[in-house]
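Undergrad: mind looking at a prediction? Sequence and model below.
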Amino acid sequence: MIQTIKAQLGKAAGLVLIFTLICGVIYTLAVTGISQLLFPIQANGSMIEVDGKVYGSELLGQQYTDEAHMWGRIMNIEAATFTNDEGEMMMYAWAGNISPASDEYEALIAQRVEAIQAAHPQMKDQPIPVDLVTMSGSGLDPHISVAAAQYQAARLAENNNMTLTEIDAIIEACTEDKFLGFFGEGCVNVLKVNLMLDGILE
């Protein structure tokens, strides 16, 4: 009986070792290698790098509040910063869990509506696109609608000494089409717009 149990335990341990190697090592290395070979940018976080400097990820929103830059969606995030071994400042960010039905969320929207109206007096007769005063499910969305981007065009032109035509061209250059051509709506990457406004991207 004891020998039978030992034999079964030995087989079970062997299977655990085999599947650990297959699923935990071989599979992981294969997927990592294939992704680095075929999709290196996406596999490394879709980072925007110019002249060796990383400015952020295409997939992670950054908060801009000054009038010379495009504003994204409300960001409800928790963040932690630290310095790595190379002396570079690093940040981890994750979405908060504020409820859309909470007083805190209502106050955030009211505050954002007031800020939007104050910064865009030339648009006072136009409705504010809803994504400029609400947050996404993650709270870290890097995109806004084309309407939300165009709503800010006059402010951006005025504060960057540019024409509306130039701003519209930047918005168009940073607009991503519908997924597979028909899912969802076109959207604008806010970080890319702001990097083009700063002359970092062309």
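TA: Happy to help now that I have it. Remember, it's a predicted structure, so these values are computed and weren't measured experimentally.

Undergrad: from here on, contacts and neighbour counts on C-alpha atoms
TA: OK.

Undergrad: need the contact list for the residue lying closest to residue 95 once chain neighbours are set aside.
TA: Excluding the flanking residues, the one nearest residue 95 by CA to CA, 6 or more residues apart in numbering is residue 77, at 4.6 Å. Counting by CA atoms under 8 Å, 6 or more residues apart in numbering, residue 77 touches 93, 94, 95, 96, 139, 140.

Undergrad: got a list of contacts for stretch 43-62?
TA: Under CA under 8 Å, 6+ apart, the answer for stretch 43-62 is 35-36, 41, 72, 75, 140-143, 189-192, 200-201.

Undergrad: this is the comparison structure:
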Amino acid sequence: MERLPSRLRRHLAALRAVAVLTVLLGLVYPLAATGVAQALFGERADGSVVERDGRAVGSSLIGQSFTDADGDPIRKYFQSRPSAAGDGYDPTSTGASNLGPEDVIDVLPAGSDEGRLSLLTQVCARSKAAGELEGVSGARPYCTPDGVGAVLKVFPDRAVSVNQACPAAPFIASYQGLKVECARPGEDYAAGRTVPVRGDVTTVPVPADAVTAGGSGLDPHISVAYAELQAPRVAKERGLALDRVKALIDEHTTGRALGFMGEPAVNVLELNLALDGR
């Protein structure tokens, strides 16, 4: 029998390899991995879907917002931490804002430019809003009373509160003998020396996870401290005893991973569903 040409034999060998690998890696391996996952992890392998009255209402692994159509917090629910994933908790846009601690100066809106809030101002605004919602002080170091970053640009003859657009009153009247001015949108203050001003805040009732977004943007948990801060509001809105609400927080608090990693945390969706179940 005459042998096939070497070039044809190489092509046939390549086709056989593609067929075998397609079956192994495209069929056998996925089926095996799925079978092992279903046998060992069950519900978690299916996405840890949470159901209520026969319909899916979320996942215990992915956070969600508890806000109304205008984006305002629904007062009878515990609120999740902020999210930078898309418009909030969007699994298709998971990720962080990539803003760091040096990001303290806003780009003020000017003309067609919508501007941009610095990480510091985002934290300040969230802290102010959380404080107002929970009836506590939302003050933080390096934040102005109106909820923006307390940052000056200092020049030889003046200082400018760069995150407070005119006609806002600057958070301090003077700095080292220089009069402090409000910022004029569109003006370039890059040449000035950047000076964040800490202020005299000594206690911060609003915890860090209430004002900062997680790395994934999908965190389903909040800290125990943030849950306890919200408990009085939720208890009042629902007409429940505060002790009962705190007991539900305890029931939905997970411990440290492996007993020593991380901090205890509260699953917001499961806690809110438990409250609705009452």
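TA: Received, thanks. All figures in this text were calculated on a predicted structure; none of them were measured in a lab.

Undergrad: quick TM-score on the pair, please.
TA: With the length set by TM-score structural alignment, normalised by the length of the first structure, the two chains reach a TM-score of 0.83; 189 aligned residues with a CA RMSD of 2.3 Å.

Undergrad: which parts of the stretch 1-150 of the second structure are strands?
TA: 49-52, 55-59 (DSSP state E, counting those that start in this stretch).

Undergrad: got those strands as CSV, with distance to residue 196 of the second structure and mean neighbour count columns?
TA: Below are the strands of the stretch 1-150 of the second structure laid out as CSV (distance: least, CA to CA, whole Å; neighbours: other CA atoms under 10 Å):
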stretch, distance to residue 196 of the second structure, mean neighbour count
strand 49-52, 45, 14
strand 55-59, 40, 13
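
Undergrad: next, format the ones you listed as a markdown table and append distance to residue 235 of the second structure.
TA: Output for the strands of the stretch 1-150 of the second structure, formatted as a markdown table (distance: least, CA to CA, whole Å):
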| stretch | distance to residue 235 of the second structure |
| --- | --- |
| strand 49-52 | 22 |
| strand 55-59 | 23 |
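
Undergrad: do you know which of those strands lies nearest residue 194 of the second structure?
TA: strand 55-59 (43.8 Å; CA to CA).

Undergrad: post-alignment, the closest one versus the first structure, mean distance?
TA: Here strand 55-59 of the second structure, set against the first structure after superposition, deviates by a mean of 0.9 Å using mean CA distance after the TM-score superposition for the first structure.

Undergrad: quick one: that strand aligns where in the first structure?
TA: Strand 55-59 of the second structure corresponds to residues 53-57 in the first structure, going by TM-score structural alignment.

Undergrad: check the offset of the matching stretch from the chain's centre.
TA: 12 Å (CA atoms, centre = their mean, to the nearest Å).

Undergrad: so what's the residue count around residue 222 of the second structure?
TA: 22 (other CA atoms under 10 Å).

Undergrad: that one maps to what in the first structure?
TA: Residue 222 of the second structure maps onto residue 144 in the first structure, by TM-score structural alignment.

Undergrad: its match and residue 161 of the first structure: what is the separation?
TA: Relative to residue 161 of the first structure, residue 144 of the first structure is positioned 23 Å away (CA to CA, to the nearest Å).

Undergrad: what do you get for residue 149 of the first structure?
TA: From residue 149 of the first structure over to residue 161 of the first structure (counting by CA to CA), the distance is 18 Å.

Undergrad: show me which of these two is the more surrounded one.
TA: Ranked by neighbour count (other CA under 10 Å), residue 149 of the first structure and residue 161 place residue 149 first, with 26 against 9.

Undergrad: show me where the second structure has helices.
TA: Applying DSSP state H to the second structure gives helices spanning 6-23, 29-41, 119-134, 224-238, 242-251, 268-277.

Undergrad: okay if I get these as JSON lines plus distance to residue 195 of the second structure?
TA: What follows is the helices of the second structure, written out as JSON lines (distance: least, CA to CA, whole Å):
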{"stretch": "helix 6-23", "distance to residue 195 of the second structure": "61"}
{"stretch": "helix 29-41", "distance to residue 195 of the second structure": "52"}
{"stretch": "helix 119-134", "distance to residue 195 of the second structure": "13"}
{"stretch": "helix 224-238", "distance to residue 195 of the second structure": "30"}
{"stretch": "helix 242-251", "distance to residue 195 of the second structure": "41"}
{"stretch": "helix 268-277", "distance to residue 195 of the second structure": "38"}
